[in-house]
Each structure stands twice: as structure tokens, then as C-alpha cells.
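> Need coordinates for the following:
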Amino acid sequence: MEVVNSVLEKIRSFFQKPLPKFFFPISCILFVYVVIVNSWVTEDAYISFRTVENFLNGYGLRWNTYERVQAYTHPLWLFGLILLSFFKIPVYYSSLILSWICIGATAYLLISRFGKREGGLFRGSWILLVLLTSRAFVDFSSSGLENPLSFLLIVLFLEKAFDLEKKSDFRSILLFFFYLSLSYLNRQDTILLGLPFLLYFYKPLMEKRSWREFACAAVLGLLPVFFWSAFSLVYYGYLFPNTAYAKLNTDLTVSHLWPYGLDYLENSFRWDIFTSFSVTSAILLLPYFLLKKKFLQAATSAGVGLYILYVCSIGGDFMAGRFFALPFVACVFLFADLSFTSIPRVSVLFFVALFLLNQNSYLYITKDYTRLRNDGEIQDEKGAYFRSTNLLRSFKFEEFPTHGWADAGRKSKKVPKDPDKACATINVGFYGYFAGENRKIIDSNALTDPLLSKLKSVSNWRVGHFTRNIPLGYLESVTSGKNQIQDPNLKVYYDRLKLLTESEDLFTKERFVEILRENSGGNRNLIRNFGPRTPWVGIPEDFRCGLGVGY
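I've put the predicted structure just below:
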């Protein structure tokens, strides 16, 4: 028995010791290496890239230059891309540079917060290793999507939320709401992670501050949301991005989507066990935090749980791990704040077992990496596009990415066939960007199309790809500029929609009346009964963009 107790004491002593200082430079070098060699850009990111190019070329914040449609979910990320691309940096590299800045800042904030409390920056080296162990984090530390900026903003928000308990002056409250508003502008659903903090701070803040001072700080902090919402309503005619209508306005109920959301959750456990284990642990600790009256930690745990519930309720996503990366970063912040002495060394063991000794980890990735894994509706998006879009291969090719859909876009721009004729496809990212600003492109998945996003999706939809059948006469209408839609109710609706999206004068009485009617539901009767849900009939042959058979 004494031998057993001695062994257990040695094990306990081992895990309670801080990590050696030499771990810090090794961790930093390894972190930078993995992030750089794993840098890639997904096809979906090029939807936003086309808007960036059109804006810089003087067409405004548009995807198709003939209409105003918010074909991006992330205004803040988009403006970051525009800022870097303004200095003649190709938008592909702008997205990677912006990602690296955000990822570096995120890692620094996590390390420095832990280091300040534990006696030195080097104490936080385990945090870098934990981040690398997450497949979701590494996958979406680049990709061209908004995830890296969301990582940074959630850490800034959590830092301010945790510090607000000690210091709740006017400036601190203002920054609390300011970071929350920036998170909303980067991706609206990320504010779910912050909502529980509003419940927690309501009472103590009301006790310490006057209603007027608190309300003033909150309003000032939320001004970016108010300004953007006002701009969006006037410029686009809607408060929310077109992508939200395309994915949430499908006429599908939660009962349709929940099974797919649970499949997404299950997939994460099978493909990315460390991320799933971390997120689940944080959620399961909620009763413990409440029992111990650790309300800040409880709010973080509840926010993670609320976000995961939301992800499941919308059917998850087709990109494996994408919507687990952000709650994972919030969990890393939470675990770092708990200050368990065993966390650093336990984290290193996880890193060694799941990353260092795993020959399939992203530590050993090459520029020719490809892993075409599919799990029902879910895909290893990085495996699908990495070989065509990764950073290391980009230096070898004059025309990059090296993908067939990008080549089809380049060909369409160089040798246009019926340049004034609209075409339709379900893969608009690469093709739309490289086909040039003058090509009229209809997205059958409705992400960039203001009309299709208001219609029912087809019966054989895929998560993240809620395809719509194109109404008869719509493609001819876009081509000619004259309304040729055959359905009488939809024809009326399209005329009204064109007033929002295509009128040259934004500030007419007729347009503002139509904005009010559209956003208050006054047009729903025109589209509510437009056809039953049917299988996808495909794109008419004469209007295909030429990316392959059927599209």
C-alpha cells in the first residue's frame, strides 16, 4: 500500500509542476509552423472575394454588379479583406495575412492572461499545444472564412466580461458591449456565446451604476450594430444578410434539421475527439460552476452550450468542425482561467498522444495533402480543397488556385460565350470570382440571389446547400433586364424586389415603402404558395455556366 501511495504521490507531484521554460520557444515555433503550412482557402470564401474585388473596382458592396445583395455573412471580416487588398495585395493573400494576424493575437491574449496570473508569459506555452491539438482550430485558422477574427473577438469579449466583475466603470461596460457588437458584425450567431453574461451582469451592474449611465455605455458600445443595420436596410433593403435567408428561410422545420445537427455532433466526436471532448467538458461543468457560485465560468459554459444547441437546431453544417472551432477557443479561455495546476502537463500529454504521435495530424502535412473524406452530408472541406489552394503551392503557379472551377471562370472571362447572357450554377465561389465582374451569375443555392433565397428549397436538399429550383422565366429576366417570370404572383414580387436591389436612387419614397412592406412580411402572400417542395430539376442546358455535367 505504501508503494502505491508513493507512486500516486509522485504522479500527483509530476502533474502539479509547471512546465519547463524551454517549452515556450519550442511551442511558439511549432505553432507558427503548423499554422503556416496548413494555410489554405476554401471555395466558399471566393464568394466574399468577388464582393471585395467589385467594391475596390468601384461597383459597391455587390456580388453581381447589377444588383445590391449582401452575399456575405461577415461585414467586419469583409472590410478587413478590403483594407488589405486596397494596398494591391491579392485577396487570396489578404485573407491569409488577416487570418495570421487574428490567430497570433488570439494566442497571445490567451497566453498573456494565463501568464500574468501564473508568473510569466512562458507559463502559457501549453495553450499553444492545446490549440494545435484541435483539428477544427487548425482547419479554420485560415480557410478565407471569418473564423480567425471570431476567435480573436470572443477572447477579447471574454477578457472584458471576466474583468468587469472587478471593475465595472463606464469605459469597461462600453467595451463589453463594443466587443459583443463586433462579434455580431463578424458573424451574427456568435453573440449566443455572450448572451448568458447579460443575465449575470444585469443585477450587479444595476446595483453599482445608475440606469442612465449603464444604458448610455451599452448604447455607445452597440453603435456599430446600429450603424451597420441602418446602412444594410437602406443599401440592401434588409437587416440581415442574404445568406441568412438562403439557409434559414427554407421552409424546413427544426424536426427536419435536428437529426442532421446530431449527425454533425457525432461526426465531430469521430473525426476530432479532442475538440469535442473539450467542448463537452465545458458544458458538463455548468452545474459545478453554479454550485460553487462561479457565475462567470457558468456564463461561459452556458454560452458554449447555447451555441452548440443552435448549431444542432439548424442542421449543423457540411464543413466538418467549422462550428466547433469557436466554442473550442472559448473553452480554452475557460480552462486557462480555472488555474488547475494539472492542466498544463495534462494538456502536453494530450498533445503528444493525439498530435505528436499521430501520423495523420496536421503537424506532418505536405503541400500535396488530400483527404477526400465524406460522412453523409458532412465533408472534410480542407481535404477537398487543400491541394488546390494551400499557401505552399501558391508560389509555384501563375494562375492559382489550380482548380477546374477556377479554370472555367478564367476561360469564361478570356473567351466569353454570350457575355450578356445569365448563367446558373451551384458552385459560384471560384467561378464567380474568376469569371469577372460583368458575368451575370445565378446561384441555385441562393446564397447570392435575392429572389431564390425567399423560395422553398428542393426536397433533396443537402445541409449547407439548400438548392432552389429556378422559376420559369427568371434566367431570361436577368439576361434581358425585363421581367419575364411566368408565375403571376412571383412576377409581381420580382418587380418589387428589383426596386430594392436594382433601383439607382436609394432614397425614393417608393423604395422606402417597399422596404417596409418587404421586412414586415407584406409580400409573403406572393411567394407563400409558389409551388410544392419538389426534387431539384437541374439548370436549363442553355443557361449552365459550364463547370461540369449539369452545372
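> okay, CA-based contacts and neighbour counts for the rest of this
Fine.
> Which residue ranges of the stretch 251-400 of the chain form strands?
Remark: strands assigned in the stretch 251-400 of the chain by DSSP state E, counting those that start in this stretch are 374-375, 378-379.
> And the last one, how far out from the chain middle?
Spelled out, that is strand 378-379. 16 Å (C-alpha atoms, centre = their mean, to the nearest Å).
> just checking, what packs against that strand?
If contacts are counted by 3 or more C-alpha pairs under 8 Å, 6 or more residues apart in numbering; DSSP states H and E, strand 378-379 sits against no helix or strand.
> one more to line up against the first:
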Amino acid sequence: MADLLDILRTYLLVTRPLTTVMLALFALGLVAWRVSALPPGLGPGPIARRRRVERILTAIVLLGGLAHAIHQASLFDDAYISLRYARNLVEGHGLVFNVGQRVEGYTNFLWTVLLAGANWVTGVELPLLALIGSLTAFAVTILTAARLGRRLSPSPAGTFHLPLAAALLATQAVFVEYGTTGMETGFVAMLTILGAGAFCFATDRKGMRWAGVCFALATLTRPDHALYYAAAVMVGALPWLATIARRPPAFVASLRSEDFARVLHLAAPALLVLLHLGWRRIYYGEWLPNTYYAKAADQVYWQQGLRYLTAFLAAPHTWVLLVVIAWGYSRATTLPARRFFQLTLLTAVLVTAYLVKVGGGYMFGRFFVPLVPLVVVAAEHSVYASLHRAGHNGPRRLKHAALFGLLASTAVSAQLFPVMQYRWNMNEQRSYYRVRSWFPVEVEHWAYDHGQQLGELYDAGFRPKIACSGIGMISYYGRHELFDTLGLTEKAVARRRLSRRGIPGHEKMATLEQILEGEVQFLLGWGIVGGHDRLKKVCLTPPTCKPKWQLLYYDRDDMALLREIAPDAKPPKTERHIDRYIRRLARRKQPLDDRAHARVMAKLAFLDDFYFQHNDDDARRQRFVRAYEQALPAYPHSWDGPVATKP
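You can find the predicted model right below:
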């Protein structure tokens, strides 16, 4: 509860400086109302000219939205996980992250496969294709919202219609952010609003079937969009259920009715989802993606879910849109409008309940983005329905004009999250991963630069197995076999039991035993494990050497290659260190006492794990053992000496 109050308090504080801008937008909304309120015989000329003006305004809104999205373009690290899967698919390794390891560490099957197909056909680099795909989906969503808003409008045919929903989508930060990012979010939002439009205006079985295809494709893009599909089927079944309710004995006959046939055609494309489910079981051996377990989606985390919901209601002023929708819901008189409102309402309830249950996510607003187009179109319709209902009654029209102002005032969002900082276990990812170049794609983040340097080492033949979290750019550009310490691509880690809750998706961490069992040689993101800093710290990215990796075991051949191809890397000289230790031990004048003996045994145990088990160097170990034996006291003791050969 304290966090919820903190979110609301922060919202009020950051909204105060925006008051002037929001009032100006409110005034602009009143102007929009005045233009929209003109009778069909007035306004910018004949109907054809009005339509031309509407199209020009829509084009301006679209271009403005694209400029806005490109100006703040970002390419998230998580997007690169899918890009690595796509590249491996194109290269013939299958839909895998590490070659030969079938783990579904992505949650966007259709998006990943489409990117792979586009790369295979065009040869264009995958990061650029991801950005272009996001922008294309963003543009299609805006145009669809404009057309859908116009078709749902209850105003007379000759009335001038402003594309309010499209304008809001082109300006609201939470939606514009996903106009790039390379994530599947914008694409699935596009499929959702296309499906909603087809569903609302479906007059026959074919229309319902097309709506079902859109919702099925959205579910193939993100499995949780089965909620959107289920909502559409439930709303589509209402006429059939109403018939049964009126005449219960007619149930069998109703199965041959047109209403039931339309429901079947709406649900039929779900076969695509079932086929993919079967393929997943055969290919990956699981019914659900590995990410489902890694992100603890099977657990209840309602405290974080309420934070996620509250922040989404506040920052983009979603609560204002809900007020506008509530005002105009009863004014949805046409069948398409009623369907749209019912679909939006039921979808919002199902999606919100699910997100609150699982804790939302750490990327602010991401999982609500596909719902935003439905909400803004519903809000636009509420405004026009209220205006139409008011007729020519002056006072009532002025009263409803306030809805235009309220809707317009939500165009500017409140900034709840500091740049590149977490708050309430969430952040705005766009502040982390700015695109600094499009041709070729370059991202302003250390992981991008680090991945490029690792890629150069990989191309030179330096290919050890590495482990880290934040695996996207490092794995894509570095190309090394990689162990994800957060478990997205590691089944054993993903199925660990949670000990505590924190940032969603970042709560399950691999144990050191799991990392060592994975035969990882280089580890990033942990403190030095077990001491011996001088032997474990290694620089793979000179000259800055940031971040620093640590060696989990020493391979002489790999280190020799690293010294050859990257002299500035300065890998540890473990052999020299061992030789110096042996010489000091051999020159020891005093016999080993209990403490000194314990230190020598610990040193040998460490070197066995770190060096001798991974290198054919039995002669050096024998020298260590002989030096140890020379340092033993002459009197009897109970210590067990080391074996003569390495374990």
C-alpha cells in the first residue's frame, strides 16, 4: 500500500509542471470539438473535401508519430535474444539459442520466425529488420485506429471527423516507446487492433474467420494473447447464448444456427495455436516456454502487479481515458460499437487480472501496450457518441465538449521513472538502449560495445563458454556459447524455487554449482568467487576493461591464443604464479605448522579445480607435491598428504 501511495504522490508531483501544457491541450481539444460539432452543411467544404482533409490530418498524425518514435528510437537488449534465435535458424542450426541445446528462451515465436524469414530473403541485418518491423507495426496500428474510429463514429456521414485516437497513439509516451525497441510488443498490438476491427464489423462467417486469424497470429506472437482471443470468442458467442437463454429447449437447434456458425469460424483459427503447441512439445519437450518458468509466471505476485497497474493508470493518464469511456459506454448504439466496447471491457478485465496476478513486468507498461489502441479508440468513440447524443442542445454540447478537452490533455505523459533507474521494481528501458546509428545499427550501451569486442575475439578463434545476465547484445554480437544466469535459456535455473520476490523476471539466479556444471570458463556479473582475485580477473575488452570478467577455470591454450590476438587483454599468468609458489614452498626453512599446512592444502585444492583438471600439466603438479613433502615436519603427524597425481 505504501508503494501505491508513493506512485500516486509522485504522479501528482511530476504532473504539476505539466499543468500548463495539459491546459493548452485541453483548449486544443475544445477547438477540435468545435470543428467536429459543425453540422454536415458547414465546415471545410463538401463531403469529398472533408474526407480529403481528414486523410491529410491522419497523414500528418502518422508522420508526426513516426518522427517521434524515430527521434527516441531504442533497441532493447531483450530483443537481441530473439535475434540470436532468428540468426541460428537462418544459419541452419534450428530455433535455438546455443547450437545443439533446444530451450525455448523466447516468448514471441511468430515475431522471431518472421524476422528470420526477412533476413533470409533480404540479407538485411536482423537488428535493422527488428527496428523496421516495429516502426511498420506502429504505423499500421495508428492508421487502423484512425479508420476504426471513423467507422465506429455515430456522427452523420457528412460530419467532419478528427482522428483523435490516432493522434493519442502518436503522442503517448508509453505507446510511442514501443514504436521501435525491436520487441514484438508493437507487432502484437497491431494484430490485436486488426482483429478487433475485423471482429466488430464482421457480418458473416468470413469476417469472423479473418478476426480469428488475427487473434490466432497474436497468440502465436505472445502466448498470453490467448486472453484477447478468448475475450473475442466470448463476446462473439453472446448472440448464440442469448438465444439459448430465451429458449433453452432449442439448444440442439441452435447448434445449426448462423450465430453458432460464426462463433465456430471465429474459433477455428485456434487450430494454428494448437499445432504450434504440439510442435513445441515435440521440438523443445515442453508444453510452455522456458521463459514461463524463468519469470515465475506460475507464481502469484499481486503486490508487484498492483504497482504495475497503478503506474500504468497514472503515467499516461489512462485513468482519464477510462473516465471518458465510462461516460460514453451507454451511448454505443450500433452493433459494431457495442461489440467493440464489450470486447475492450472484457479484454481489459482479463489482461489486468492476469498481469496483477503474475506481477506485471519490469519494463514499465510493456504488457499493457497492446491494450492501449483498444482503449483510445473506445475513448474516441465515447467522445463522438456523447457529442452526437447532445444534438443541438447548447448547454449539453458544452458539457460534452469537456470530454474532447480531457481526451486531448492525455497526449503528454507524466515521467514517473528517473533516467536509467529502477523504481518500484520497474524502469523505462528506452533510457538505457538509445539507438545512436541506424546504418549500421548501433546502440548506446556498454553491452553493445562489449559484444562487438567479444565478436572480434570469436572471429579470431577465441571461443570459450561464457556466463552472464543481460544476455542479448553480448550473445548476439559475441556469438559465444552462453550460460544465462537468470535462466531464460537454462531449464535447471528456470525451475529453481523462488526464495524471495523482487524485480519480475530477475529473481531466479543460477547457483555457482549450476554454472560450474555448465562448464563455463568466463563469468560476468558476480563478485570474485572463492577469492584468488589475481588469478581470476581477466580483461576481455581493453583498454577500458569494463566490465571485468572472472575465470572459473584456466585453459592454457585459450589463454595463449588470447595473449596472441589481444595483447592488451593481459590474461593472468597462472603457470608463472604456480611456479613462484612452488619455489617459495621449496625454499621454506621452517616446517609447515597447522595453519600453514591448511593454507597449502587449500591452495592445491583450488589449483586442482582451477588449473590442473583442465590442463595436461602433471609434471608441474608433481613438483608442487614434492615441494610440499619437503616442507613437512620430521615428527609424525596426522595430515593426509595430497595424492601424487591430479584428480
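> before we move on, the earlier item: return the most buried member of the strands of the stretch 251-400 of structure 1.
Across those, the average number of neighbours (mean count of other C-alpha atoms under 10 Å) peaks for strand 378-379, which reaches a mean of 20.
> In structure 2, which residues correspond to that strand?
On structure 2, the counterpart of strand 378-379 of structure 1 by TM-score structural alignment is residues 426-427.
> Show me what that stretch is in contact with.
Tyr308, Gly361, Tyr362, Met363, Phe364, Phe417, Pro418, Met420, Gln421, Ile503 (C-alpha atoms under 8 Å, 6 or more residues apart in numbering).
> okay, the strands of the stretch 251-400 of structure 1 in CSV with distance to Trp258 of structure 1 next?
Below are the strands of the stretch 251-400 of structure 1 laid out as CSV (distance: least, C-alpha to C-alpha, whole Å):
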stretch, distance to Trp258 of structure 1
strand 374-375, 16
strand 378-379, 14
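> out of the ones you listed, which comes closest to Leu83 of structure 1?
strand 378-379 (31.7 Å; C-alpha to C-alpha).
> post-alignment, that closest one versus structure 2, mean distance?
Strand 378-379 of structure 1, aligned to structure 2 and superposed, deviates on average by 0.9 Å (mean C-alpha distance after the TM-score superposition for structure 1).
> Spit out the contact partners of the closest residue to Arg339 of structure 2 other than its chain neighbours.
For Arg339 of structure 2, ignoring the flanking residues on the chain, the nearest one in space by C-alpha to C-alpha, 6 or more residues apart in numbering is Cys200 at 5.5 Å. Going by C-alpha under 8 Å, 6+ apart, Cys200 of structure 2 touches Leu335, Pro336, Ala337, Arg339, Phe340.
> Quick one: map Ala116 of structure 2 onto structure 1.
That one, Ala116 of structure 2, aligns with Ile82 by TM-score structural alignment.
> quick one: which of the contacts of Cys200 of structure 2 is nearest Ala602 of structure 2?
Closest to Ala602 of structure 2, out of all of those and judged by C-alpha to C-alpha, is Phe340, at 70.3 Å.
> circling back: of the contacts of stretch 426-427 of structure 2, which is the most crowded?
The residue in the contacts of stretch 426-427 of structure 2 with the most neighbours, by other C-alpha atoms under 10 Å, is Tyr308 (28 neighbours).
> is it true that it touches Val356?
Yes: the criterion here is C-alpha atoms under 8 Å, and Tyr308 of structure 2 meets it with Val356 at 7.5 Å.
> residues near the closest residue to Val279 of structure 1 other than its chain neighbours, how many?
Closest residue to Val279 of structure 1 apart from its sequence neighbours, by C-alpha to C-alpha, 6+ apart: Phe328 at 5.8 Å. Other residues near Phe328 of structure 1 come to 25 when the count uses other C-alpha under 10 Å.
> ok, now Leu284 of structure 1?
Number of residues near Leu284 of structure 1 (other C-alpha under 10 Å) recorded here: 13.
> swap in Pro395 of structure 2?
Count around Pro395 of structure 2 with other C-alpha under 10 Å applied: 10.
> repeat for Lys167 of structure 1
Lys167 of structure 1 has 13 nearby residues by other C-alpha under 10 Å.
> my read is it is in a helix, agree?
No: assignment of Lys167 of structure 1 by DSSP: H, G, I helix; E, B strand; the rest coil gives coil, placing it outside any helix.
> quick one: it and Asn38 of structure 1, what's the gap?
40 Å (C-alpha to C-alpha, to the nearest Å).
> just to revisit the earlier point, residues in contact with the residue nearest to Val279 of structure 1?
Contacts of Phe328 of structure 1 (C-alpha under 8 Å, 6+ apart): Phe137, Thr275, Ser278, Val279.
> that's a strand at the first one, yeah?
No: under three-state DSSP, Phe137 of structure 1 falls outside any strand and is assigned helix.
> The aligned partner of it in structure 2 and Leu274 of structure 2, how far apart?
Aligned by TM-score structural alignment, Phe137 of structure 1 pairs with Phe175 of structure 2. Relative to Leu274 of structure 2, Phe175 of structure 2 is positioned 30 Å away (C-alpha to C-alpha).
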